[in-house]
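Peer 1: Structure, please.
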Amino acid sequence: MQSIGVGVGWNSNLICGDMSITTTLQNQLNGITNGFQTIMSNVIQNATSAVASLPALIIQRADPGLYNLLTNGILQARLDFDRSKMTCRAIANRMADMAGGQAGWDQLAEGMALRDAVSSTDAVSAIEQAESNKGNNGVPWVGGGNAGGSGQSSIKVVGDVTRAGYNLLNGRSITDTSSIARSACGNRLTCQTWSSPGAAAAFANRVLGEREQRTCENCTKTQTTPGVGLTPVIQEEYETKLQVLQELVTGTRPTPPANLDAAGSSLLPITRGVIEALRDEPDQDVLGKRLASEAALSSVLEKALLLQRTLLTGKKEPNVAANELAVRAVDLENSALEQEINNLNTELELRRTLAGNSAMAIIQRHSTRAAGSRGIFEGDTTRDRLRKSRSR
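Peer 2: Here you go, the predicted structure:
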């Protein structure tokens, strides 16, 4: 699947900090914007050349009335600037509520920058410092470090939370990326299913996709990769298990426990007796494919349930749990995964219902007739097989 990015079109972080009071005053005094122009438009137009050429003190001495008008104009422009900036802030807050995650991550980055800036105890410089940061410092993320800023890794909601959950379930450091040996895994399902946090995250990204967030000034803000769901994974698992099962039945592969485990799943184990029964089965091909299909479905269902548990555990990582945006994003992915699991459950129930179809009814009626005529020799299922073979 190809990733889809949303760039500067959603670059809403600290947009109010781009407002310039100097430009506001200039436009007010030059009549480009309304405000002071509506009060003394004719006077301002005549005073523009004087403002450009005379210092304020000379203007005061030369024309006190003009100086008072200019002072009032600057005051009016300042009030308009503050009012416009407050309106911009209000619109940005509404945008964060309506537009979803992107604007929210930007506001979070602004809040983190302001938290660090207020240590100077100067209110004006703190606001200026926070606004000039432009979100380049990122936000706290999994493991305690910052992410999403300039020169930092992006915030990968699905992948990072899955890695954190994998490590937490295995009692390891949250930022550990190493693999877990099969001998050191024990009975933990997570490391039995995925050997490393990267493998777990790769499965999660394959099924659910990925949502990357950045807060830096000149970078792609939001980038998403759609997931394919569980159906393609089931198909791939089916083809793998069918091949293993066919090799076990034909004898090209031996039947130790490892090979039997590869053909089945924890919910639907394949034993040596099942293999022997298939070898003597006339409808070997049909029943073998059906068994492989059920084994693949149960195997993927196990992985999906385990992924759900991993995401729920990763959501409890302190930096994720303290971030409401991240919690909502993980809950949304969990809901999508739960829907996929419910679809699998429905498919499994349908398969069980369809198991009593016409083909099974024919086999059952044949068995009933055979049981009712035990005194009569039951012939071969293939008519005249011996005679045809002799004639050849």
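Peer 1: Going by C-alpha atoms from here, please, whenever you check contacts or count neighbours.
Peer 2: OK.
Peer 1: Pull out the buried positions in stretch 362-371.
Peer 2: Within stretch 362-371, no residue counts as buried by 16 or more other CA atoms under 10 Å.
Peer 1: Helices of the stretch 251-392 of the chain, residue ranges please.
Peer 2: 257-263, 272-279, 284-314, 318-321, 324-354, 358-372, 385-391 (DSSP state H, counting those that start in this stretch).
Peer 1: okay, the ones you listed in TSV with distance to residue 250 next?
Peer 2: Formatted as TSV, those follow (distance: least, CA to CA, whole Å):
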stretch	distance to residue 250
helix 257-263	14
helix 272-279	7
helix 284-314	11
helix 318-321	51
helix 324-354	27
helix 358-372	24
helix 385-391	22
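Peer 1: quick one, which of these is packed in tightest?
Peer 2: Highest mean neighbour count among the helices of the stretch 251-392 of the chain (mean count of other CA atoms under 10 Å): helix 284-314, with a mean of 19.
Peer 1: tally of neighbours for residue 46?
Peer 2: By the criterion of other CA atoms under 10 Å, residue 46 has 12 neighbours.
Peer 1: And this one, please, so the two structures can be compared:
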Amino acid sequence: MSDFNFNENSTQFPSSQLPPPQLPVQPEISAQDYDQPGRSPRRRFGVVLVAAVFGLLGGIIGTYVAQEANLVDLNTSESITQITSAPVVVAEDDGSSGGSLIAQVAERLANSVVTISTTVSDDFGSGRGVGTGVVLTSDGEILTNAHVIEDASEVVVRFAGETEPRVAKVLASDLGNDLALIKVDATGLIAATFAKPGSVKVGDTVVAIGYALALDGGPTVTSGIVSALKRTIETDSGALNSLIQTDAAISSGNSGGPLVNLKGEVVGINTAVARGDSDSAANNIGFSISVDEVLIVIEQLREQANGVERKEGFLGVGLAARDDGGQGAIITNVQPGSPADKAGILIDDVVLAVDGEPIDGQAGLVAAIRDAEPGQTVKIEIFRDGERLVFEATLIARSE
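Peer 2: All right, here's what the predicted structure looks like:
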């Protein structure tokens, strides 16, 4: 229905009630109007002939001009109204290459980012999960989050531009660090480039790439900055430390995808996002495992895939969070004979740092000791009785 409608109830005059057409009254013309005294009949005939000739020529010229201007269509009886308007302005190709830096980054990573689909079966049935992965090697190694492939009975991978998925094999997984290594049977893949450890700075522009919400088409590309470094969060599997905080949008399905700088280098692996609840609000707070941590864990995963058992470090202390607003973790218990006991750490000591890395809470200390190797000696900075002290502890392997 159009916006404007003809109203059938409006007042109209039926054709039978219209007044008859009135013809204009023509005045009576006498012979004297054309036969004036002093003008001969031959001259009057010549004037009429010349006027007729010019009238005919004018009609021919007018018809020709109308046809050329598309104002008259002689082949149809329908009237045509031509409306002209200004043309739409369209930018011309100036020959410049590429678009924005972010567009160039997305294009560079297009063939190094994959979508990962999993089948998970349990006592309640089976379900599907979706995540993202980063190509590590040309022969099929792919890095993703451990929680993406956790408990999966089947893992398949699909590359950009392909319609069919490829079956992937899980080589190794580290739930504590939330990273996993999978592999597809392929050659000639384009591996992503990782940034140099320590090169990431707060305020750097970064781009998150991943298959957010399993939406149709290619990966979702979002941008933001590095909001903070060395964040620690608690997860279902323990704690994650050395995280990059970013305001680039990260959603479900982004897990395992890359966080990259404007050079197209991977600076982190997207892993988590903070969500608000009834007591707190959280906006644009996402977390990525930093490249410093990622490169170390990749080698550990490769060793694990080759049959080397991964063992975590053990210090032998109980911990509590500070509730006075201060930094660090409080020692609540020291196991006799443990590395902590041998190093001279006491109850009520406050741990401020491990190997120079600040400890902001108990989760940070747990993650720092877990990531260290058994037999490794770590320097632990303690606050005790108003003094800062440094102790060295040689870790042992954590028992199951």
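Peer 1: care to give me the TM-score?
Peer 2: TM-score for the superposed chains, counting by TM-score structural alignment, normalised by the length of structure 1: 0.24, backed by 163 aligned residues with a CA RMSD of 7.4 Å.
Peer 1: nearest to residue 190 of structure 1, of the helices of the stretch 251-392 of structure 1?
Peer 2: Among the helices of the stretch 251-392 of structure 1, helix 284-314 comes nearest to residue 190 of structure 1, with 7.0 Å by CA to CA.
Peer 1: Report all helices and strands that the closest one contacts.
Peer 2: helix 157-169, helix 189-193, helix 231-250, helix 272-279, helix 324-354 (3 or more CA pairs under 8 Å, 6 or more residues apart in numbering; DSSP states H and E).
Peer 1: The same query, at a cut-off of 10 Å, please.
Peer 2: helix 157-169, helix 189-193, helix 197-208, helix 231-250, helix 257-263, helix 272-279, helix 324-354 (3 or more CA pairs under 10 Å, 6 or more residues apart in numbering; DSSP states H and E).
Peer 1: Helix 231-250 and that helix, what's the angle between them?
Peer 2: 130 degrees (axes from the mean of the first three to the mean of the last three CA atoms, to 10 degrees).
Peer 1: one step back: out of the helices of the stretch 251-392 of structure 1, flag the one nearest residue 94 of structure 1.
Peer 2: Closest among the helices of the stretch 251-392 of structure 1, using CA to CA: helix 324-354, at 15.3 Å.
Peer 1: quick one: the closest one to helix 157-169, angle?
Peer 2: 80 degrees.
Peer 1: list the buried ones in the top strand by length along structure 2?
Peer 2: Determined from DSSP state E, the single longest strand within structure 2 is strand 220-235. Within strand 220-235 of structure 2, the residues scored as buried using 16+ other CA under 10 Å are 220-233.
Peer 1: same check, this time on stretch 117-130 of structure 2
Peer 2: For stretch 117-130 of structure 2, by 16+ other CA under 10 Å, it's 117, 118, 119, 120, 129, 130.
Peer 1: what do you get for stretch 292-309 of structure 2?
Peer 2: 292, 293, 294, 297, 298, 300, 301, 302, 304, 305.
Peer 1: isn't residue 260 of structure 2 right up against residue 266?
Peer 2: Yes: the pair formed by residue 260 of structure 2 and residue 266 meets the contact definition of CA atoms under 10 Å, at 4.3 Å.
Peer 1: Kindly provide the distance from residue 131 of structure 2 to residue 118 of structure 2.
Peer 2: Between residue 131 of structure 2 and residue 118 of structure 2 the computed distance is 8 Å (CA to CA, to the nearest Å).
Peer 1: residues shared between the contacts of the two?
Peer 2: Counting by CA atoms under 10 Å, 6 or more residues apart in numbering, the shared contacts of residue 131 of structure 2 and residue 118 are 148, 149, 157.
Peer 1: so residue 160 of structure 1 makes contact with residue 313?
Peer 2: No: counting by CA under 10 Å, residue 313 is not a contact partner of residue 160 of structure 1; they are 11.9 Å apart.
Peer 1: Contact partners for residue 358 of structure 2?
Peer 2: Contacts of residue 358 of structure 2 by CA under 10 Å, 6+ apart are 230, 231, 242, 327, 328, 351, 352, 364, 365, 368, 381.
Peer 1: hmm, back to that, and the buried residues of strand 220-235 of structure 2 as JSON lines, adding distance to residue 42 of structure 2?
Peer 2: Listed next are these as JSON lines, based on distance: CA to CA, whole Å:
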{"residue": "220", "distance to residue 42 of structure 2": "93"}
{"residue": "221", "distance to residue 42 of structure 2": "93"}
{"residue": "222", "distance to residue 42 of structure 2": "93"}
{"residue": "223", "distance to residue 42 of structure 2": "94"}
{"residue": "224", "distance to residue 42 of structure 2": "97"}
{"residue": "225", "distance to residue 42 of structure 2": "99"}
{"residue": "226", "distance to residue 42 of structure 2": "103"}
{"residue": "227", "distance to residue 42 of structure 2": "104"}
{"residue": "228", "distance to residue 42 of structure 2": "108"}
{"residue": "229", "distance to residue 42 of structure 2": "111"}
{"residue": "230", "distance to residue 42 of structure 2": "114"}
{"residue": "231", "distance to residue 42 of structure 2": "113"}
{"residue": "232", "distance to residue 42 of structure 2": "116"}
{"residue": "233", "distance to residue 42 of structure 2": "115"}
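Peer 1: Let me know the helix or strand that residue 5 of structure 1 is in.
Peer 2: Element membership of residue 5 of structure 1 [criterion: DSSP states H and E] is strand 4-6.
Peer 1: tell me which strands and helices that strand is in contact with?
Peer 2: Against strand 4-6 of structure 1 (3+ CA pairs under 10 Å, 6+ apart) you get strand 209-213, strand 222-226.
Peer 1: helix or strand right after that strand?
Peer 2: Assigned by DSSP H and E, the successor of strand 4-6 of structure 1 is helix 21-29.
Peer 1: Please identify the buried residues of whichever helix or strand comes after that next one?
Peer 2: Remark: after helix 21-29 of structure 1, the chain's next helix or strand is helix 36-53, criterion DSSP H and E. For helix 36-53 of structure 1, burial by neighbour count (16+ other CA under 10 Å) applies to 36, 37, 40, 41, 44, 47, 51.
Peer 1: So what touches the following helix or strand past helix 36-53 of structure 1?
Peer 2: Following helix 36-53 of structure 1 in sequence order, the next helix or strand is helix 56-62 (DSSP H and E). Identification of contacts with helix 56-62 of structure 1 by CA under 10 Å, 6+ apart yields 50, 51, 53, 54, 63, 64, 65, 66, 67, 68, 70, 71.
Peer 1: could you dump the helices and strands packed on strand 4-6 of structure 1 to TSV with distance to residue 361 of structure 1 and mean neighbour count?
Peer 2: Compiled in TSV, these are given as follows (distance: least, CA to CA, whole Å; neighbours: other CA atoms under 10 Å):
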stretch	distance to residue 361 of structure 1	mean neighbour count
strand 209-213	43	23
strand 222-226	43	18
